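J.: here is my input; please provide its structure:
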Amino acid sequence: MAIQKKKEGKIIMTQRELETKQVIHSLKREHRQPPLYNQVVEQIRRLIKEGVLAPGDQLLPERELAEKLGVSRTSVRQGLAILEGMGVVEINPRDGAYVRQPSLEGAVESLTQALYQEREQVSHLFEVRQIIETQAARLAAERRTAADLQRLRRLNQRFAAGLQQGDLAFEANRAFHLGIVETARNPLLSEIMGTILTATVEVYAMARQQSLANTPNLAKFVNEHAQIIEAIDQQNPDLAASLLAKHIDDACKRVETVVERDK
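T.: Predicted coordinates for the structure are as follows:
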């Protein structure tokens, strides 16, 4: 039975009552509302996503924004500082805050962060690559020119030279794969693929390095590239897509092996 004792005019709680109070305090802390500046961040991002705010638009002055969002000016300042750090807004001390134009650099950074958080799910990334690159290979086979074929062969030669010099040729390999997508002549597809490949290199560079270190015959990758170029040259979309799909699938398995081992 819980009993309270008095000592020098003060109430002393029993151990059980003290533990109960601590649990209640802990639960209250867990259910505490997120900081108000987070609400500022989320509401402004939502307005941008819904098209209410567009790149170049100026946000309301700090005082008006605070009134509209129902928070203090301090919370508004903190929220805007976070949005500036995320690259969502640009703050000019004289003019106030403006919505920034999305940039490729920002897209790469965001994608890299997402890939890093899900880096153990290697297959997800390579599935996306396979979907984009195999379709690009089909289009490349239909649209290629003699100049495109010369460029792809030069890129593969550069890749081969790097491997022969003991370099794992990350950039040359990236340039070759992007070259196939560029041969499809779809600027948007090239932009998307360039972003994905850049983020891939940043996240999986170490895993790829370790996987290739255990591969005795690196020249086979050069040969696989050459076969893909030949299929594009022959204007055979199905063969080009099939060869590239297997090439990407093999790369996925190699990287997955290293990532699983290092968990």
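J.: CA atoms for contacts and neighbours, from now on please.
T.: OK.
J.: L149: neighbouring residues, count only.
T.: 19 (other Cα atoms under 10 Å).
J.: quick one: it from T183, how far?
T.: 9 Å (Cα to Cα, to the nearest Å).
J.: OK, contacts around the spatially most central residue of the chain?
T.: Most central in the chain under Cα atoms, centre = their mean is L111, positioned 1.4 Å from the mean C-alpha point. With contacts defined as Cα atoms under 8 Å, 6 or more residues apart in numbering, the neighbours of L111 are 195-196, 199.
J.: so it sits in a helix?
T.: Yes - assignment of L111 by DSSP: H, G, I helix; E, B strand; the rest coil places it within a helix.
J.: name the element A97 belongs to?
T.: strand 96-99 (DSSP states H and E).
J.: kindly report the same for A199.
T.: Going by DSSP H and E, A199 is in helix 187-213.
J.: and that helix, what does it pack against?
T.: Here helix 187-213 touches helix 104-117, helix 122-143, helix 170-183, helix 237-261, going by 3 or more Cα pairs under 8 Å, 6 or more residues apart in numbering; DSSP states H and E.
J.: compare with the first, here's sequence two:
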Amino acid sequence: MSKELLNNFSEIIVEGPVDKIINQIKELISSGQLKPGDRLPSERMLSERFAIGRTYVRDAIRKLEFYGILKTMPQSGTFVAGFGITALEGLITDVLKLEGNDFHALVETRVLLETNSARFAAMRRSEDDIISISNALDEYEKAVKEGKSTVEEDLLFHLKIAEASKNAVLKSLMLIVTPDILTYFKENDVCSGDRPKSALEEHHTILRYIIDQEPMKAEISMREHLKDILNFASDNLSP
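T.: Take a look at the predicted model:
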């Protein structure tokens, strides 16, 4: 079989238990069977219903909490939060159909949000924020070293910086814009090759400036970090 013909085939992604749980919950929310404020069954009950270990259920809930789709209240249980579902479904549009000027505008918006996020994070971050961003960076580095897709870990790193900015509106806007852009890049194999490794070094630089509370350097480093995706979007502008 020639290499040219082989390139026509795509890698088959096999969903794991966590992904299947997430998709079920997403579908229940999208269909209206689960509404904002509804409480989910306990981890034990869900584990028995899915016929899988509670660890998988816990990991799925943790991811959905991160995206703002679920919220766990001590002594009360886990509830549907509401707004965060837009982050996974895509509030603006189907980004895979975006082309040219529309996609470029979306990327420009991300750059504006991210650079300000980094600047505010350097000004306002707490010690807990540093721990959260560092943990997210550790997960990203682990994925890079294992040669896995880093899309989710990359998003986590950037959103933890947004949390450190102490601007809830900025973070909410990033939750709308960023996941769709990263999905587009993954579908089009934009962030392949050595890009994750170079991005890892850039992540470390950004974090260092946030730790040192140097807002201008953090902003500049973030802008430099996002230069490649802005160039990609510019190269794909509609004529």
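J.: about what we covered before: buried set for the helix holding A199 of the first structure?
T.: Within helix 187-213 of the first structure, the residues scored as buried using 16 or more other Cα atoms under 10 Å are 189-190, 193-201, 203-204, 207-212.
J.: the inter-axis angle of that helix versus helix 237-261?
T.: Per axes from the mean of the first three to the mean of the last three Cα atoms, to 10 degrees, the angle that helix 187-213 of the first structure makes with helix 237-261 is 50 degrees.
J.: which SSE is immediately downstream of helix 187-213 of the first structure?
T.: Defined by DSSP H and E, the subsequent element after helix 187-213 of the first structure is helix 219-233.
J.: what residues in the second structure pair up with that following helix?
T.: Alignment of helix 219-233 of the first structure against the second structure: residues 197-211, by TM-score structural alignment.
J.: the matching stretch vs the first structure, average distance?
T.: Comparison of stretch 197-211 of the second structure with the first structure after fitting gives an average deviation of 0.8 Å (mean Cα distance after the TM-score superposition for the first structure).
J.: buried set for that stretch?
T.: For stretch 197-211 of the second structure, using 16+ other Cα under 10 Å, the buried residues are 197, 199-200, 202-203, 205-211.
J.: ok, T109 of the second structure to I29 of the second structure distance?
T.: T109 of the second structure is 28 Å from I29 of the second structure, by Cα to Cα.
J.: between these two, tell me which one has more neighbours.
T.: I29 (18 against 15).
J.: follow-up on the earlier one: dump the buried residues of stretch 197-211 of the second structure into JSON lines; add distance to L5 of the second structure as well.
T.: Below are these laid out as JSON lines (distance: Cα to Cα, whole Å):
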{"residue": "K197", "distance to L5 of the second structure": "29"}
{"residue": "A199", "distance to L5 of the second structure": "31"}
{"residue": "L200", "distance to L5 of the second structure": "33"}
{"residue": "E202", "distance to L5 of the second structure": "36"}
{"residue": "H203", "distance to L5 of the second structure": "37"}
{"residue": "T205", "distance to L5 of the second structure": "41"}
{"residue": "I206", "distance to L5 of the second structure": "41"}
{"residue": "L207", "distance to L5 of the second structure": "43"}
{"residue": "R208", "distance to L5 of the second structure": "45"}
{"residue": "Y209", "distance to L5 of the second structure": "47"}
{"residue": "I210", "distance to L5 of the second structure": "47"}
{"residue": "I211", "distance to L5 of the second structure": "49"}
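J.: and which of those is nearest to N101 of the second structure?
T.: A199 (25.5 Å; Cα to Cα).
J.: give me the distance between the nearest residue in space to the closest one that is not next to it in sequence and E4 of the second structure.
T.: Using Cα to Cα, 6 or more residues apart in numbering and skipping residues adjacent in sequence, the residue nearest A199 of the second structure is H225, 7.0 Å away. To E4 of the second structure, H225 of the second structure is 33 Å away according to Cα to Cα.
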